[in-house]
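Novice: here's my sequence, what's the structure:
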Amino acid sequence: MRKIILLFIFTICLFGNSSDKELRNMIGQMIMVGFSGNNANDEWVRQLRLDIKNGRIGGVMILARNISSKDGLKNLISYLNSARPKQPLFIAIDEEGGEISRFNKFSDFEHFPSAYKVGNELNLSSANKLYSKMAMQLKSLGVNMNFAPVVDLHNDISPIIGQRQRAFSSDASEVTAYASEFISAFDNYSIASVLKHFPGHGNAAADTHKTKTIVDNFDFDEIRPYYELIKRKKAKFVMVGHMIIPVIDDTNPATLSYQVVTNLLKDSLAFEGVVISDDMLMKALGGTLEENAIKAIKAGVDIVLVSEYFYNKTNSIKAVNDAIFNAVKSGQIEMTRIVDAYNRIIAQKARF
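Specialist: Model prediction:
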């Protein structure tokens, strides 16, 4: 309770008289970035650590290119964490099992089956035990956030979800049940689970990594796992996808849609946690990184995810920071939107 009161007092003071430095610090917490390099001697890693130290980002995503070995990854994460030891850094990874794992090319990591295989071959108790082992491995490395579980519904039409066996089932109730066990297992190791891809990628016939994706056959059953897990207080983080869902918003990809992120997820479903974008460099979005970051924040996204540290001959961290900062200063983004996102993020970081 004391933390909540102090956070409230801080927010009131901050909103009443916000300096540029304080604003920059809040914006930094709203940015998560991917990077190159796998050890402390790499120039990009050293630069990244400086950005962390100066509060320009609040999290990093680990990709296969950052891994040399189990010990190498552990040392890399420790090095990055040492930049701001008093302020937790989100260290995120995609570890779903099956094809979607950053560890598949390495023999010294334990490997796990796909969600579809788990949903078809394991009961809920066995699934919990398996995901406890997965969480234990991530915990030993220093990872504190997993971009999983996928709570999309299985459909073979989807080249990126169904055809890669990333969803537990085509049945929303089964997806909810297995996702709940996944989250419980990770909660036991204090690792954040990120539900994805809201409001539902399962019926998308195209891949948002590669092209504009419109889901004309959207089934509102795809929202049920989110509704149930939010209602049960299991959902703390939700990742929004880049699909256009015409029955909700016929113009904007979900990530950039106020109707999807704020009206549906935050208001109608009463989600009080943190909304994370899918990678803002995916081709489904179009436009520039800076434009899309501003649109996403205005839509209600709390953390923008950018997979490349160096993008279009520019430091993407600086580009996104400056774009959001200038949008606040010009009135394009309301200060209350930044304060709300920051408070949501800090409230979750207090769990670590």
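Novice: contacts and neighbour counts: CA atoms only from here.
Specialist: Noted.
Novice: now the strands for the chain?
Specialist: 31-34, 59-62, 90-93, 95-97, 100-101, 145-146, 192-198, 237-240, 274-279, 303-306, 310-311, 314-315 (DSSP state E).
Novice: to compare with the earlier structure, here is another sequence to fold:
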Amino acid sequence: MASHQSPTRRPGVSRRVWLASALAVSLAAAGVAGVQVSRAATIDPSTPLSKLAASTCADRTYSAMTTAQRVGQLFMGGVTPSAPDSKRIALMQQYHVGSVFLAGRSKAGTAATKSVVDGLQAKADTVAGHRVGLLVSTDQEGGQVQVLSGPGFSTIPSALTQGTWTTTQLRSASAGWAKELKSAGVNLNLAPVADVVPASLGTGNPPIGKFNREFGHTAAVVAPHSDAFLEGSLQSGVLATLKHFPGLGYVRGNTDTTAGVVDSVTTSTSSSITPFKSGIQAGAPFVMISSATYSKIDAKNRAAFSSTVIQTLLRKNLGFKGVVISDDLGNAVAVKAVAPGDRAVKFLSAGGDVVLTVEPNLIPAMTKAVQSRMTQSSAFSTQVNQSVHRILNAKQKAGLLTCS
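Specialist: Now for the predicted structure:
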């Protein structure tokens, strides 16, 4: 095979321009055409050449997409694995939905679930000759929140029980549970729960404590166990999600079933933020945003619609660079008073990336609102651009996107 050498950097040629030229040669060698040296203006001189080559896959895929395909990547729609609704699946395919959420309990086991997922993946969009695979997620926390069970799946104990294990034991167990998910075609787990429920509230906390979904009652217990669950999942090749930022441990209402849920305790520096900070440092690729309102952080907006929560606290203060996903914006009572299209636009405007709706029939109204907003606001369009890139980069890490 003929060798391909990067151009020698000549005197007077900036590293920035030289990097772009070297990158173009490297990609041409790999059969990647159409890379312009004019891209140099966007290249950080400190970025290693290998990273530049890897990052262009998302760029090239994005460039080849239609607007409808780009917008579709911003959505995750619900599918019932035990009884997939062909009409809803066809709707999601029509709107180029890039991710699915396996919702509702299934006892069918890994092989049957894999068959359902393979059918969904076969309907994923093809862009520039390459299939852009679906992120396939579920809630596989353990205890009362384990969507998938049956042959091939372990019975996972509650997080409260997991929190009594050593972190080494939990990391190993989590890696095993993630392998089961992967064998079923699931590449994203909407877990671990990083919320801290104080012992004084315990089961009096409807969304988390009532179901023993917390690893413990202090940040000192939750953070290392949440990290261990996260690390085990990533070790087995399944993306994981810290939830429900900035925490649902102090609320007295469940946002799925209750409107006007307010946390009047948590601040931007509360110890209950620590598990999220720790998980981000441990490499969390996804963070889910709560739909409660945090009166001491942003009293005017639900967290899912708050740029203070997403842009300032999560991204700026905690340094999160991954994918921000919403809690359910479809059936959740917390957002029922907001028109479906506005829910999507508000979440994305606040800095979110993936709109999760358990009810996919809302996706047409949501995508229409997003596309309309894009025509009205260049700033919003820029945010959409950034969000789609984050999602495509996550897909590349999950092996769902290739440009070779």
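Novice: re the thing from before, dump the strands of the first structure to CSV, plus mean neighbour count.
Specialist: Shown next, in CSV, are the strands of the first structure (neighbours: other C-alpha atoms under 10 Å):
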stretch, mean neighbour count
strand 31-34, 24
strand 59-62, 23
strand 90-93, 23
strand 95-97, 23
strand 100-101, 18
strand 145-146, 25
strand 192-198, 26
strand 237-240, 26
strand 274-279, 26
strand 303-306, 25
strand 310-311, 16
strand 314-315, 11
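Novice: any idea which residue is closest to the centre of the second structure?
Specialist: In the second structure, the residue lying closest to the centroid (C-alpha atoms, centre = their mean) is residue 286, at 4.0 Å.
Novice: residue 78 of the second structure against residue 360, yeah?
Specialist: Yes: using C-alpha atoms under 8 Å, residue 78 of the second structure is in contact with residue 360, at 6.0 Å.
Novice: residue 253 is in contact with residue 205 of the second structure, correct?
Specialist: Yes: counting by C-alpha under 8 Å, residue 205 of the second structure does reach residue 253; the two are 7.2 Å apart.
Novice: which residues are in contact with the closest residue to residue 66 of the first structure other than its chain neighbours?
Specialist: Computed as C-alpha to C-alpha, 6 or more residues apart in numbering, the closest residue to residue 66 of the first structure that is not its neighbour in sequence is residue 38, at 4.2 Å. Shown in contact with residue 38 of the first structure (C-alpha atoms under 8 Å, 6 or more residues apart in numbering): 45, 65-68, 72-73, 76.
Novice: repeat that for 10 Å
Specialist: Neighbouring residues of residue 38 of the first structure by C-alpha atoms under 10 Å, 6 or more residues apart in numbering: 44-45, 62-69, 72-73, 75-77.
Novice: common neighbours of residue 78 and residue 360 of the second structure, please.
Specialist: 88-89, 92, 100, 330.
Novice: counterpart of residue 176 of the first structure over in the second structure?
Specialist: In the second structure, the residue matched to residue 176 of the first structure (TM-score structural alignment) is residue 223.
Novice: kindly report the same for residue 246 of the first structure.
Specialist: Under the alignment (TM-score structural alignment), residue 246 of the first structure maps onto residue 295 of the second structure.
Novice: neighbours of residue 144 of the second structure, how many?
Specialist: Residues near residue 144 of the second structure, counting by other C-alpha atoms under 10 Å, number 15.
Novice: residue contacts, the residue mapped onto it from the first structure?
Specialist: Counting by TM-score structural alignment, residue 144 of the second structure lines up with residue 99 in the first structure. Neighbour list for residue 99 of the first structure: 111-115, 164-166 [criterion: C-alpha under 10 Å, 6+ apart].
Novice: what about these, which are in helices?
Specialist: residue 115 (DSSP state H).
Novice: kind regards, and thank you for your time.
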